[in-house]
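In: just a sequence and a predicted model for now, questions to come.
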Amino acid sequence: MPLTSTLARRPSRIHLAQLLCAAALSGCALTAPSSPQSTTASPALPAEAIRALAPDGTLRASINLGNPVLASRDAATGALKGVSVDLAHELGRQLGVPVELKAVDAAGKSVEVVRAGAADVGFFAIDPVRGEGVSFTAAYVVIEGAYLVRADSPLAANAQVDRPGTTVVVGKGSAYDLFLTREIKQATLVRAPTSPQVVDEFISRKLDVAAGVRQQLEADAQRVPGVRLLPGRFMVIEQAMGVPASRPPLARATLHAFVERMKSSGFVAAALKRHGIEGAAVADPAPQR
């Protein structure tokens, strides 16, 4: 049966039950092609665009749990939640295919999953280093990078961090790592395995500065006594979606158009509000690519 006619058919209850049963047996985090958060009518996507993004008939989305602005696990159920999770479900709904979420604990791992073709889409900070092997959309969210120090630290401003003898810990492969690797000239960078482990490394190794996403550092400051955030931000990070660079140009163009619809429709803003994300903003509109 042609793909267009298959997607046009509304799945029967029996078919849907079989799909969910197969997902449970395989151990994959599959979801039916619908999104409870959807606020946008599905566009009429051509079959070749659907094949470009989900060639196997399932949209595999890499979800980075290392950035709490984008995704986390529900403390009660363990289910994945967050802005990127909502976007993955909505993209699957608009494509008319089920979604398989592939959770990883660090940004670098998420990049590798997509770069290797083990996922069809991912959610990343735009960075020239990551551009190798991944094609990005325009940004959908912009977030802030911040520094955390001990309460008695002599450091009072972001500009004071890059000095000889100062040690700065950052999550390996994160956007902050890539940025600081380029920008730090005198301080010494130390890399924690993942971004959520940065503050624990900062404490246990008696380092001078912890660098990361503001929301993560603010949460850590609530559980770790005797620390404070430096005022302001040391960088602004543009969060985008991406596909393997090996995919046809239509895949990136379709994903780019999806991201722009999600911004202009209010979907991204509603997701940020629903998940209680502060300090992040919807990115400005971008021209069609």
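Out: Sure thing, it's come through.

In: CA only for contacts and neighbour counts going forward, please
Out: Will do.

In: just the strands from the stretch 151-289 of the chain, written as ranges.
Out: 167-171, 188-192, 209-213, 227-229, 235-244, 280-282 (DSSP state E, counting those that start in this stretch).

In: okay if I get those as JSON lines plus distance to Lys273 and mean neighbour count?
Out: Putting these into JSON lines (distance: least, CA to CA, whole Å; neighbours: other CA atoms under 10 Å) gives the following:
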{"stretch": "strand 167-171", "distance to Lys273": "26", "mean neighbour count": "26"}
{"stretch": "strand 188-192", "distance to Lys273": "30", "mean neighbour count": "18"}
{"stretch": "strand 209-213", "distance to Lys273": "18", "mean neighbour count": "26"}
{"stretch": "strand 227-229", "distance to Lys273": "23", "mean neighbour count": "20"}
{"stretch": "strand 235-244", "distance to Lys273": "17", "mean neighbour count": "23"}
{"stretch": "strand 280-282", "distance to Lys273": "10", "mean neighbour count": "18"}
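
In: which one of these lies nearest to Gly117?
Out: Nearest of the strands of the stretch 151-289 of the chain to Gly117, taken as CA to CA: strand 235-244 at 6.1 Å.

In: and here is the other one:
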Amino acid sequence: MVWRAVRVGLALLGVVVAGTSCSGGAQRPAAPASRLDDVVARGELRVCSTGDYRPFTFRDADGRWSGIDVDMARDMAAKLGVKATFVPTTWQTLGADFAAKCDIAVGGVSVTLDRARLGFFSEPYVVDGKTPITRCADVGRFQALEQIDRPGVRVVVNPGGTNETFARQHLKQATIVEHPDNNTIFQEIVDGRADLMMTDATETRWQARQHPQLCPVHPDQPFTFAEKAYLLPRGDVVFQQWVNQWLHLALHDGTYRRIAAPWIG
């Protein structure tokens, strides 16, 4: 009786094993599709960028693109064996444009929780923070937020980005002046139509090199902590991991340093 039960049990086990063996290939779930495969199959990496935030991204009047992140995106595309196609966007429409038109967004994109709801971020490649830039004669006037947030102080902002968000969160008495063109916004300070702008320390250093009349205010000790990273499709771990590996190598094999040197030294 016991032996008969054992034989029946072994027979049933054999059926289960055989069934699993026969059907395993057909029932195994397919690996989820990744944007990485789409990009390679398409032969094109679609890159959203604002083109107005040097040294990271710039698009001139003739439509030519340049900047640290522009060249980094080109390097990424080359490593994938595809071409990079740049898609103009604005800080106000970045989220919608990225979701509808692009595989990646680059150009000094600050990591924020709101943007993290729209997509994944790569590993950060720059640590930054908000700090003022003003006429060199006025550096001593604007060392602290308490000195900036006073009646009569005019703070210029580019609409839609983290600069405007920071200014509106912290300034209640100063006058916030919107200027729609981030490529010409610093001339507003040079010409006296604004007193300062608060932006990322990296940008203040670069703009001070372009405008000798302007000086960054304590760029090594900004008011905030922020990081720059690349915005990637939400939920696509495969693509995110590939981008992170490419970025890790670029930061350590001299690629990023070579690309950034002409812009920030």
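Out: Here it is on my side, so go on. Bear in mind that the values here come from a model prediction, so they are computed numbers and not experimental data.

In: select, out of the strands of the stretch 151-289 of structure 1, the one closest to Leu91 of structure 1.
Out: Checking those against Leu91 of structure 1 by CA to CA gives strand 235-244 as the closest, at 11.1 Å.

In: quick one: what's aligned to Ala146 of structure 1 in structure 2?
Out: Alignment note: Ala146 of structure 1 maps to Thr131 in structure 2; criterion TM-score structural alignment.

In: for Glu112 of structure 1, find the nearest of the strands of the stretch 151-289 of structure 1.
Out: Proximity to Glu112 of structure 1 (CA to CA) singles out strand 235-244 among the strands of the stretch 151-289 of structure 1, at 9.7 Å.

In: report the secondary structure state of the match of Ala146 of structure 1.
Out: What DSSP: H, G, I helix; E, B strand; the rest coil gives for Thr131 of structure 2 is strand.

In: next one: it from Thr199 of structure 2, what distance?
Out: Separation of Thr131 of structure 2 from Thr199 of structure 2 (CA to CA, to the nearest Å): 6 Å.

In: one more: Gln169 of structure 2?
Out: The spacing between Gln169 of structure 2 and Thr199 of structure 2, counted by CA to CA, is 14 Å.

In: what do you get for Val111 of structure 2?
Out: 14 Å.

In: could you find the closest non-adjacent residue to the counterpart of Ala192 of structure 1 in structure 2?
Out: Aligned against structure 2 by TM-score structural alignment, Ala192 of structure 1 finds its counterpart in His179. Computed as CA to CA, 6 or more residues apart in numbering, the closest residue to His179 of structure 2 that is not its neighbour in sequence is Asn158, at 5.4 Å.

In: let me see the contact set for that neighbour.
Out: 164, 178-182, 185 (CA atoms under 8 Å, 6 or more residues apart in numbering).

In: now the buried members of these.
Out: With neighbours counted by 16 or more other CA atoms under 10 Å, the contacts of Asn158 of structure 2 contain buried members at 164, 182, 185.

In: surely the last one meets Val177?
Out: No. No contact is recorded between Ile185 of structure 2 and Val177 when judged using CA atoms under 8 Å, the distance being 10.4 Å.

In: now do the shared contacts for these two.
Out: Here Ile185 of structure 2 and Val177 have 156-157 as joint contacts, going by CA under 8 Å, 6+ apart.

In: could you list the buried residues of stretch 49-68 of structure 2?
Out: Here stretch 49-68 of structure 2 shows 49-59, 65-68 as buried, counting by 16+ other CA under 10 Å.

In: err, stretch 95-107 of structure 2, not the other one
Out: By neighbour count on 16+ other CA under 10 Å, the buried set for stretch 95-107 of structure 2 is 95, 97-99, 102-107.

In: give me the subset of the residues you listed lying in strands.
Out: Applying DSSP state E to the buried residues of stretch 95-107 of structure 2, the entries found in strands are 104-105.
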